[in-house]
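S.K.: pasting the sequence and the predicted coordinates here, then a few questions.
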Amino acid sequence: MKKYYQPIARLGGSPSAGAQQLAGGICWFDQVVLRQRGQADRVVSVDDIPKDVLDRITAPRPSVAGMPMNTPQVMGILNVTPDSFSDGGKYSGQDVAVQHALSMVKAGASIIDIGGESTRPGAETVSVDDEIARTAPVIDAIREHSAIPISIDTRKAAVALAAIEAGANLVNDVAALSYDQELAGVTARSGLPVCLMHAQGDPETMQNDPQYDDVLLDVYDYLEQRVSTAEAAGIARKNIIVDPGIGFGKTLEHNLILLRGLSLFHSLGCPILLGASRKKFIGTLGGGASATDRVAGSVAVALHGVRQGVQLLRVHDTFETKQAIDLELAINKAE
């Protein structure tokens, strides 16, 4: 029966004699939760982890798009769509989009994630031509002012190719290369990194009635399989990021289980991206009917990700998140 090893991540304090560094980053661990389907979880020592698994968990992650992965990085969200759940239409004009991107850079973002198709629950598919028209000119315009790494948030090969030609540095695919079969080849030929996200169903239907046998292990298995698919397409593992897809075909309880189990995904040997900013479950639990009322809760979730060793935090509120991370690391003397 397959065994899953989830490091019990710790930040700060005094590591024990047998402690291991988590993914070459700021967290450490000396115990893991051993998970098996149909069996009770057990806490075991690092000495009980198979060497190949321990090596994947502890190996320092190579830099991604020029960003070091030994400390958390803030990914600022730039939606150039008319119907984003959080800020639909606010940044759909090129000039205002560029200014917002530059303001996020000033606020501490390490990378800007640009999307031209809303993937909120119930969103309809956007044509390739419309998505390119929304994203590529903005990327090109940002490049006139800044060398900040840029991520293109798309499921489509033609959109990614246009974005890469305009200056994008990373492909962020909510469908983990499963929507457009050409996207894996485009990414592999570019030599750029890719983020593979888990989603159950497409945006139009994903929140209708999501079901899992074991959401944490099911998502892990899916991402493990998609990493293998990406490697087979010619994308080096060092260029692969994984994202458990908070809010994409998940109930509130599914989201909480994934957040509690975030450190499991270090066993894949890839950097982890967490994108929970302003999502509905934050308002459900903490109040905030409007997405803009969920800033504090979003920062709280981001800090939880930092304590689990997550390398990339995809957020709307760059200044607030970066400020909180800086204080968290200073308090815990983590550099």
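M.R.: Good, I have the coordinates.

S.K.: from here on, just use CA atoms for contacts and neighbour counts.
M.R.: Will do.

S.K.: what packs against the longest strand seen in the chain?
M.R.: Selection of the longest strand in the chain by residue count, based on DSSP state E, yields strand 73-79. Packing contacts for strand 73-79, counted by 3 or more C-alpha pairs under 8 Å, 6 or more residues apart in numbering; DSSP states H and E, involve helix 94-106, strand 111-115, strand 312-315, helix 318-331.

S.K.: let's bring in a second model and compare:
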Amino acid sequence: MREAANAGAGMLNDVRNLRRDGAVRAAASTGLPVCLMHMLGEPGDMQDAPHYDRPVEEAVAEFLKERVAACEASGLRRERLLIDPGFGFAKTVEHNLRLLKYMDRLTSLELPILVGMSRKSMIGKVLERPVEERLAGGLALSALAVERGARILRVHDVGPHVDAVNMAWAVLKEGCDND
């Protein structure tokens, strides 16, 4: 993490949620914003039959709440944190769809929400499209994510996503009922 900061990184994003020994201290020492992403298991086994004992959005919210508390207790200031529900990480297509449907519940953590759904396999599975034909699905997911509280999007096709988000904001912002 220190090497990333020294190389000019603008944010840290640890898929293991700073759970390794010394990770929180290392992140805190950089002064950079830190994204806490939900993932069960390890990258090598996370998709081996992911299972949740309660609704996925509740499990994700509780996990992130606990990680935020652990980071704060170790000296990482809350204002440097953002959260990522981890679409595609230890989740089935059904988990991902439900998580997006109820993602607004994560806003109770009062932290910026980052999502990355561009070109994800969930789009391919729902629409039966190869990766190079997933733009339309990704645009729909990005607009829905913004409506449900996302404030940062990780995307591949920046221009079309900017247009989709700007249209979503035009609909969502107050005062658009000037007929």
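M.R.: Sure thing, it's come through. For clarity, every value in this text was computed on a predicted model and none was experimentally measured.

S.K.: may I have the TM-score of the superposed chains?
M.R.: After superposition, the two chains reach a TM-score (TM-score structural alignment, normalised by the length of structure 2) of 0.91; 174 aligned residues with a C-alpha RMSD of 1.5 Å.

S.K.: just to revisit the earlier point, could you dump the helices and strands packed on strand 73-79 of structure 1 into JSON lines with mean neighbour count and distance to residue 197 of structure 1 added?
M.R.: Output for those, formatted as JSON lines (neighbours: other C-alpha atoms under 10 Å; distance: least, C-alpha to C-alpha, whole Å):
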{"stretch": "helix 94-106", "mean neighbour count": "18", "distance to residue 197 of structure 1": "23"}
{"stretch": "strand 111-115", "mean neighbour count": "25", "distance to residue 197 of structure 1": "14"}
{"stretch": "strand 312-315", "mean neighbour count": "26", "distance to residue 197 of structure 1": "12"}
{"stretch": "helix 318-331", "mean neighbour count": "17", "distance to residue 197 of structure 1": "21"}
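
S.K.: rebuild these as a markdown table, extending it with distance to residue 222 of structure 1.
M.R.: Shown next, in a markdown table, are those (distance: least, C-alpha to C-alpha, whole Å):
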| stretch | distance to residue 222 of structure 1 |
| --- | --- |
| helix 94-106 | 32 |
| strand 111-115 | 23 |
| strand 312-315 | 20 |
| helix 318-331 | 29 |
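
S.K.: where along the stretch 101-250 of structure 1 do the strands fall?
M.R.: Along the stretch 101-250 of structure 1, counting by DSSP state E, counting those that start in this stretch, strands occupy 111-115, 150-153, 170-173, 194-197, 240-243.

S.K.: quick one: closest of those strands to residue 252 of structure 1.
M.R.: Ranking the strands of the stretch 101-250 of structure 1 by proximity to residue 252 of structure 1 (C-alpha to C-alpha) places strand 240-243 first, at 17.1 Å.

S.K.: what packs against that closest one?
M.R.: Using 3+ C-alpha pairs under 8 Å, 6+ apart, the elements in contact with strand 240-243 of structure 1 are strand 194-197, strand 273-274.

S.K.: which of those is buried the deepest?
M.R.: When you average the neighbours per residue for each of those (mean count of other C-alpha atoms under 10 Å), strand 194-197 leads with a mean of 27.

S.K.: picking up where we left off before, so the longest strand of structure 1 matches what in structure 2?
M.R.: The aligned range for strand 73-79 of structure 1 in structure 2 is empty, by TM-score structural alignment.

S.K.: any idea of the angle that strand forms with helix 94-106?
M.R.: Angle, strand 73-79 of structure 1 to helix 94-106, by axes from the mean of the first three to the mean of the last three C-alpha atoms, to 10 degrees: 170 degrees.

S.K.: assign the counterpart of residue 95 of structure 2 in structure 1 to helix, strand or coil.
M.R.: Using TM-score structural alignment, the equivalent of residue 95 of structure 2 in structure 1 is residue 254. Put simply, residue 254 of structure 1 is helix when judged by DSSP: H, G, I helix; E, B strand; the rest coil.

S.K.: residue 254 of structure 1 contacts residue 217, doesn't it?
M.R.: No - using C-alpha atoms under 8 Å, residue 254 of structure 1 is not in contact with residue 217; the gap is 11.4 Å.

S.K.: right, and the helices and strands packed on strand 73-79 of structure 1 - which one's nearest residue 201 of structure 1?
M.R.: Nearest to residue 201 of structure 1, of all these, is strand 111-115, at 19.1 Å by C-alpha to C-alpha.

S.K.: give the aligned range of the closest one in structure 2.
M.R.: Under TM-score structural alignment, there's no match for strand 111-115 of structure 1.

S.K.: to residue 305 of structure 1, which of the helices and strands packed on strand 240-243 of structure 1 lies closest?
M.R.: strand 273-274 (7.0 Å).

S.K.: which elements pack onto that closest one?
M.R.: strand 240-243, strand 312-315.

S.K.: among these, which comes closest to residue 234 of structure 1?
M.R.: For those, the distance to residue 234 of structure 1 is smallest for strand 240-243, at 11.2 Å, taking C-alpha to C-alpha.

S.K.: what range in structure 2 matches that closest one?
M.R.: The alignment places strand 240-243 of structure 1 over residues 81-84 of structure 2 (TM-score structural alignment).

S.K.: buried ones in stretch 24-35 of structure 2?
M.R.: Going by neighbour count (16 or more other C-alpha atoms under 10 Å), the buried part of stretch 24-35 of structure 2 is 24, 27, 28, 30, 31, 32, 33, 34, 35.

S.K.: so what's the first one up against?
M.R.: Residue 24 of structure 2 makes contacts with 18, 71, 74, 75, 76, as judged by C-alpha atoms under 8 Å, 6 or more residues apart in numbering.
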